[in-house]
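# Based on what follows, work out the 3D shape:
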Amino acid sequence: MRRLITAGRLWVLAAAAVCAVSTAAAQAAWPEQTITLVAPFPPGGNADLLSRALGKDLSDALGQPVIVENKPGAGGMLGSRYVARAKADGYTLLMGAFSNVLNEFFYTKKLLDLRKDLAPVSQIVSIPNYVAVASNSKYKNLKDLLAGAKARPREITCGTSGVGTSSDLICALLNEMAGVAITRIPYKGGIPAITALMGGQITFIAANEALPYIKDKRIKGIAVTSGKRSPLAPELPSMAETVPGLEMESWYGVFAPAGTPKAVVDKLAAAISAAMKSPAMKKRLELIGAIPVGGSPAEFKTLISNDLDKWGKLVKPLNIRRD
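So this is what the prediction gives:
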């Protein structure tokens, strides 16, 4: 009996060892097939543009195709949940955004736990929102715009990328901190909001997709939402210069499903960080007003944790709800 038990234990140990070797080999060989990078916003927006720019560099670095799949809806929640539920093998990734942090506070029923359901891989860029009015607008700066909002409550309209997005939050915070009553108009992404602005349907926007339109004078920039002026548009004052304490810097970054092997996450993070150091990538990012970052999974995790703590305290009193 003792011999049978010993033999059985040996068989189990041998099988476990084979399994461990096979798993390690699979992780070392990753990737061996096409990788899907999910952009949870409509085509043409920054999540889409960043996904396609990064996908090309990752494909070259990793030796496998990286295809971009747009899954817009619910402020990025639909695409994010899709990735969170995918197999944790490194072949389905998410181009996440600062809106993933905000989504934690805008649903009565929790649909996704950013700390538990997704594995941070690497921050891609930091990018402020750019406040802009129509090119023929009478408003020359943010101070003028807020004066108009005080004189005519609810007549001034802010086009946003959707309920609970960073642009929506900026407009809500303007109401709260500047003592005005701006009407927020949600669109299905930043590009539709910019189109509405150019068509004269709304008064202003606060979109992180706006800089190219400002640069070619299709719309008129009046402020940037970062705490300091952006090196990519130094002529635009920060919002904090007019409304002290009001600042926001958005970001985009890559996530994998929770449970993705550390070796795969680390390999992917290294490839992303290398891509962000490319002069060609930096030049492409400047065109959309983004600053390349890169970095480790641990650094990205810390950024997310800090943002969850900071913005939870600020947005909960605003009572913004998507459901």
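# Every contact and neighbour count from this point should use C-alpha atoms.
Fine.
# can you pull the contacts of Ile219?
132-135, 197-198, 213 (CA atoms under 8 Å, 6 or more residues apart in numbering).
# tally of neighbours for the residue nearest to it when sequence neighbours are not counted?
Distance criterion CA to CA, 6 or more residues apart in numbering; nearest residue to Ile219, sequence neighbours excluded, is Ser135 at 4.4 Å. When neighbours are counted by other CA atoms under 10 Å, Ser135 registers 17.
# Contact partners for Ser135?
For Ser135, the contacting residues are 198, 217-220, by CA under 8 Å, 6+ apart.
# how close does it get to Asp307?
34 Å (CA to CA, to the nearest Å).
# how much space is there between Arg284 and Gly294?
15 Å.
# which one of the two has more residues nearby?
Remark: of Arg284 and Gly294, Gly294 carries more neighbours, 25 against 17, as counted by other CA under 10 Å.
# three-state assignment of the more buried one?
coil (DSSP: H, G, I helix; E, B strand; the rest coil).
# Could I get the full set of strands for this structure?
With DSSP state E, the ranges of strands along the chain come out as 35-39, 66-70, 92-97, 118-128, 130-134, 157-160, 183-186, 204-207, 219-224, 249-257, 291-292.
# Which residues does the last one contact?
The contact list for strand 291-292 (CA under 8 Å, 6+ apart) reads 124-127, 276-277, 282, 285.
# what about 10 Å?
Here strand 291-292 makes contact (CA atoms under 10 Å, 6 or more residues apart in numbering) with 123-128, 230-232, 251-252, 273, 275-278, 281-286.
# Helices of this protein, residue ranges please.
2-29, 46-62, 77-84, 98-103, 114-117, 142-151, 166-178, 190-198, 211-215, 262-276, 279-286, 297-315 (DSSP state H).
# I'd like the structure of this one too, to check against the first:
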Amino acid sequence: MTIYAASVALLAAGTAAQAAWPERPIKLVTGFTAGGGADGVARAVGEALGRKLGQPVVVENRPGAGTTLAAAMTAKAAPDGYTLMLLTTTNAISPAMYNKLPYHAATDFTLVGSVARGPMLIGVAKTSSIHSLQDLIAMARKSPGKLNYGAGGVGTTPHLAALVLQREASMTMTHIPYKGGSETAAALIGGQIQVQFGTPPAMAPLASRTRLLAVTTSQRTSLVPGVPSVAETVKGYDVMSWYGLAGPAGLSSDVVTTLAKALGEVLQDDVVRKHLGTLGLEPYATSPADTAKIYLSELQRWANVIKQEGLRADE
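The predicted model follows:
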């Protein structure tokens, strides 16, 4: 065989190998435990992706250290398209909360596409004298630090949403950390706290006993009809829960293109859209380039907030 013929054969073999992706099951890593909201997103989207790609997408839960264990595992994986990760807002928060991570959050991932986004809710007990966000702000300004609020643990998305609101509305409340949304909701009803910041699913079980004041996204949402946005009172305020799909740095453009196309189709699936709605989320499709911009912007935003507030997770 001539050198030319051999080169053509190798090129053809390489093209065939690329075209064959995926040839085996794909791992979808999430930094949260099974049964939670992020796990639900991963399983719904993963199952639908598997049908589109013709290979199973198997969810692997690697919780711990603010999703950094899962992120490190993904960053160190071979960039062959067989290890992906469901990114969340927590992945944009954790790099500023932890020292000496074994990966570089801004450069060690290939962004494929956004998956979903959704608001957090601000609520009070139905027996509360606070009937609007304006009431809450006025009370917090009048008696700085007197109002206790729950928003999960330190450095969680609800906690940071509360910190941003306090800074932008020039008010002060006291954070009482809780392990999760259901525990926080119970504290709200029990009177240990006066305000809760949480996701729609976390606040839903006690909805009949709570009053919603606002959603944290810039506009009202059909997910929670009739509830005003914070931005209607505090101009420019916008905090959302965001989910995206990523792989290790160095994913081939062919794999990214195939994945992005399949993901876009999955997000049009009525079953997937309905499931996301039950989790308080709406489908959110963006191109790989726009997804990278969103992720990098979130990294920078939360790094600034965390620095301003002096938060650390590993001290």
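# Out of the contacts of Ser135 of the first structure, flag the one nearest to Gly245 of the first structure.
Nearest to Gly245 of the first structure among the contacts of Ser135 of the first structure: Lys220, at 23.6 Å, using CA to CA.
# what's the counterpart of Leu111 of the second structure in the first structure?
Using TM-score structural alignment, the partner of Leu111 of the second structure in the first structure is Pro120.
# and that match, how far is that from Asp266 of the first structure?
10 Å.
# Could you check which of the two is surrounded by more residues?
Pro120 (27 against 15).
# Now do the contacts for that one.
Here Pro120 of the first structure is in contact with 94, 96, 114, 253-258, 265, 269, 296-304 (criterion: CA under 10 Å, 6+ apart).
# Narrow the residues you listed to just the buried residues.
Buried members of the contacts of Pro120 of the first structure, counted by 16 or more other CA atoms under 10 Å: 94, 96, 114, 253-258, 265, 269, 296-297, 300-301, 304.
# coming back round to it: overlap in contacts of Pro120 and Asp266 of the first structure?
296-297.
# Nearest to Thr183 of the first structure, out of the buried ones among the contacts of Pro120 of the first structure: which one, please.
For these, the residue nearest Thr183 of the first structure by CA to CA is Gly96; the value is 27.6 Å.
# doesn't Pro72 make contact with the closest one?
No. Using CA atoms under 10 Å as the test, Gly96 of the first structure is too far from Pro72 to be in contact (11.8 Å).
# Next, show the common contact partners of these two.
Residues touching both Gly96 of the first structure and Pro72 (CA under 10 Å, 6+ apart) are 38-41, 79-80.
# Point out the most buried one among the strands of the first structure.
strand 204-207 (a mean of 30; mean count of other CA atoms under 10 Å).
# hmm, who's touching it?
The contact list for strand 204-207 of the first structure, computed with CA under 10 Å, 6+ apart, reads 128-134, 137, 139, 145, 156-161, 165-171, 184-185, 189-191, 193-194, 196-198, 219-225.
# can we see that at 7 Å?
Residues outside strand 204-207 of the first structure that contact it (CA atoms under 7 Å, 6 or more residues apart in numbering) are 129-134, 157-160, 167, 190, 194, 197.
# aligned partner of Gly247 of the second structure in the first structure?
Aligned partner of Gly247 of the second structure by TM-score structural alignment: Ala256.
# tell me the contacts of its match?
Ala256 of the first structure touches 90, 92-94, 118-121, counting by CA under 7 Å, 6+ apart.
# Dump the residues you listed into a markdown table; add distance to Gln27 of the first structure as well.
Shown next, in a markdown table, are the contacts of Ala256 of the first structure (distance: CA to CA, whole Å):
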| residue | distance to Gln27 of the first structure |
| --- | --- |
| Gly90 | 9 |
| Thr92 | 15 |
| Leu93 | 16 |
| Leu94 | 19 |
| Leu118 | 19 |
| Ala119 | 16 |
| Pro120 | 18 |
| Val121 | 16 |
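# from those residues, which is closest to Asn208 of the first structure?
Nearest member of the contacts of Ala256 of the first structure to Asn208 of the first structure, counting by CA to CA, is Leu94, at 18.8 Å.
# which position in the second structure aligns with the closest one?
Counting by TM-score structural alignment, Leu94 of the first structure corresponds to Met85 in the second structure.
# wait, isn't its match in contact with Leu28?
Yes. In this structure, Met85 of the second structure is within contact of Leu28 by CA atoms under 7 Å, at 5.2 Å.
# Number of residues surrounding Ala16 of the second structure?
11.
# returning to that earlier point: grab the two from the shared contacts of Gly96 and Pro72 of the first structure that are most spread out in space.
So, those by CA to CA: farthest apart are Phe41 and Ser80, at 10.1 Å.
# Settle it for me: which of the two has more neighbours?
Ser80 (31 against 28).
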